[in-house]
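In: My questions concern the predicted model and sequence given below.
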Amino acid sequence: MLCKYLKDYAPERIKSVELLFPVVGHSFLPPDRVFAQIEKNIKKNEVITNPQDYYKIFNEHGTVLKLGSEIIVQDWKEASTEILKGTNAMHFSIKQCKRFFIKRNKQKLNVLVRAEESYHNALGTYKNICKKNKTVSLINPKNKHMNVAVKKEKRYDVIKFLKAHYGDQWELLPDLEYYKNVIQRSISDNSISYSNERCEMEEELPNLII
């Protein structure tokens, strides 16, 4: 993503990009501290039945932007597979490196990457990480669909759980509107209705020993 940004979108005054990773196992990023506070507040709620309850907590710590509507998610992994070399074919080991440097090549037709395993030394060399006859400009990710189909078995489990806790008329409760919409959206024209008898609570039978 940064390679394509530098090649196709960055202004000319930006000559290079440095990507720095903190110590493995330790995060010094301010957002991670915010996540910790959010998690702490979520745990104070015994039951959360709809996304709005999460949004209220998130809004206490920052601005909420919804994926799929306000933020478009793109599949960079799939788009870069045919363009970039595999990690085993690159001139450095990603797992061992702490700093990455990206710059345009002399012809400004592609980018070169240098990686360092320490925070101070400069022992690496700039090389191309694209496959033969490929450039980062060819990476054009497609937008990802945010709605994931719910499997039939999962639907039955969720409905069974909802009936056990909220009764057979759970779909009439306003707080459970989210689950109703997700279940209805995942049911195709040829599938069984979510009120099918298979969703009823099964009677427990005594163990049979032969």
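Out: Yes, it's here. Note that the coordinates shown come from a computational prediction; the quantities given were computed from them, not determined experimentally.
In: Could you use CA atoms for every contact and neighbour count after this?
Out: Noted.
In: Tell me which helix or strand the closest residue in space to Glu18 that isn't next to it in sequence sits in.
Out: With sequence-adjacent residues excluded and distances taken as Cα to Cα, 6 or more residues apart in numbering, Glu18 is closest to Phe101, at 4.6 Å. Per DSSP states H and E, Phe101 falls inside strand 99-104.
In: what does Asp32 give?
Out: Using DSSP H and E, Asp32 sits within helix 30-43.
In: And the next helix or strand past that helix?
Out: helix 51-59.
In: Tell me the helix or strand right after that following helix.
Out: Helix 51-59 is succeeded, C-terminally, by helix 76-81 (DSSP H and E).
In: Can you give me the buried ones in that following helix?
Out: Ser80 (16 or more other Cα atoms under 10 Å).
In: That helix - contacts with which helices or strands?
Out: With contacts defined as 3 or more Cα pairs under 8 Å, 6 or more residues apart in numbering; DSSP states H and E, helix 76-81 has no helix or strand neighbours.
In: ok, how many other residues are close to the residue nearest to Glu18?
Out: Neighbour count of Phe101, defined by other Cα atoms under 10 Å: 18.
In: From Thr81, how far out is it?
Out: As judged by Cα to Cα, to the nearest Å, Phe101 and Thr81 stand 21 Å apart.
In: adding another structure so you can compare the two:
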Amino acid sequence: MSNYKPACTLIEAKHCIGASKESDQVDKGSYQQLVGKLIYLAHTRLDIAYLVGVLSQYMHEGDSLTVGIYTDVDYVGSVDDRRSTTGYCYLIGGNLVTWQSQKQRVVAQSSVEAEFRAMALGICEGIWIKNILNDLQIPMEGLITLFCDNQSTISIAHDPVQHNKSKHIEVGRHFIKEKLELGMFCTEYVSSTNQLADILTKGISVIELCKQRSKLGMNDIHAPA
């Protein structure tokens, strides 16, 4: 950029910037990546906050977005108190936006109970994100998909018959079943090797760690340019 001249201001005063369907198409992925970096920078750079806000308005182009959540559990993984660790990550339009890793408050009596607690926590987060998207008038494409690697949990969530083995998780089961019947969420089985939330529940090998980070869209800041 040796031939370029620096601008004295970040954005023109009294500007009139708006969306144009007749303008040339840009690389949507690159644009979102660049603006995403500026959003993080804006937390410590007061002078660019307004400009970043303007640029952020054109990140989605009005397209509908797919929303998915991966939930996973390391069942009784703690050797001290035998509590399970819950992990979930939310992707909007294929982009990671929110995640959490925490130890469950009580000891789960079964792996299904631990999975249900993780799924219920993910649904609560999903309802919050859905409300935010509605407030921003950003349309969603289809239902929020819950990706789980435990087929028993998915089966019990959809099965209206009360199982004796699941009496101790009835509240969580009915909460999840209610949201599924309302058409807010849908479940989908994902193999453990493709479970993106696995990185949030347990220690994994270097190879698996790099693979999971790549799938989550995380860039290695130490990689050569």
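Out: Structure's in. What do you need? The model shown is predicted, which means the values in this text are computed figures rather than measured ones.
In: Quick check: TM-score for this pair?
Out: TM-score of the superposed chains, computed with TM-score structural alignment, normalised by the length of the first structure, equals 0.24; 78 aligned residues with a Cα RMSD of 5.1 Å.
In: thinking again about what came up before, please name every helix or strand in contact with the helix holding Asp32 of the first structure.
Out: Going by 3+ Cα pairs under 8 Å, 6+ apart, helix 30-43 of the first structure lies up against helix 51-59.
In: could you give the angle of the helix it packs on to helix 30-43?
Out: Interaxial angle of helix 51-59 of the first structure relative to helix 30-43 (axes from the mean of the first three to the mean of the last three Cα atoms, to 10 degrees): 140 degrees.
In: Show me what counts as buried in helix 51-59 of the first structure.
Out: So, applying 16+ other Cα under 10 Å, buried residues of helix 51-59 of the first structure: Ile57, Phe58.
In: list the helices and strands that helix packs on?
Out: Other helices and strands packing on helix 51-59 of the first structure, by 3+ Cα pairs under 8 Å, 6+ apart, are helix 30-43.
In: let's see it at 7 Å
Out: Using 3 or more Cα pairs under 7 Å, 6 or more residues apart in numbering; DSSP states H and E, no helix or strand is in contact with helix 51-59 of the first structure.
In: and Thr145 of the second structure, how many neighbours does it have?
Out: Thr145 of the second structure: 21 neighbours (other Cα under 10 Å).
In: Confirm for me that it is in contact with Lys179.
Out: No: under the criterion of Cα atoms under 7 Å, Thr145 of the second structure is not in contact with Lys179, lying 11.8 Å apart.
In: and for those two, which residues touch both?
Out: Contact criterion Cα atoms under 7 Å, 6 or more residues apart in numbering; residues bridging Thr145 of the second structure and Lys179 by contacting each: Phe185.
In: right, and the helix or strand after the strand holding Phe101 of the first structure?
Out: Following strand 99-104 of the first structure toward the C-terminus (DSSP H and E): strand 111-116.
In: in the very next helix or strand once past that following strand, what counts as buried?
Out: Using DSSP H and E, the next helix or strand after strand 111-116 of the first structure towards the C-terminus is helix 152-166. The neighbour-count check on helix 152-166 of the first structure (16+ other Cα under 10 Å) flags Arg155, Tyr156, Ile159, Lys160, Leu162, Lys163 as buried.
In: possible to save those residues as JSON lines with distance to Glu39 of the first structure?
Out: Shown next, in JSON lines, are the buried residues of helix 152-166 of the first structure (distance: Cα to Cα, whole Å):
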{"residue": "Arg155", "distance to Glu39 of the first structure": "27"}
{"residue": "Tyr156", "distance to Glu39 of the first structure": "29"}
{"residue": "Ile159", "distance to Glu39 of the first structure": "27"}
{"residue": "Lys160", "distance to Glu39 of the first structure": "28"}
{"residue": "Leu162", "distance to Glu39 of the first structure": "25"}
{"residue": "Lys163", "distance to Glu39 of the first structure": "28"}
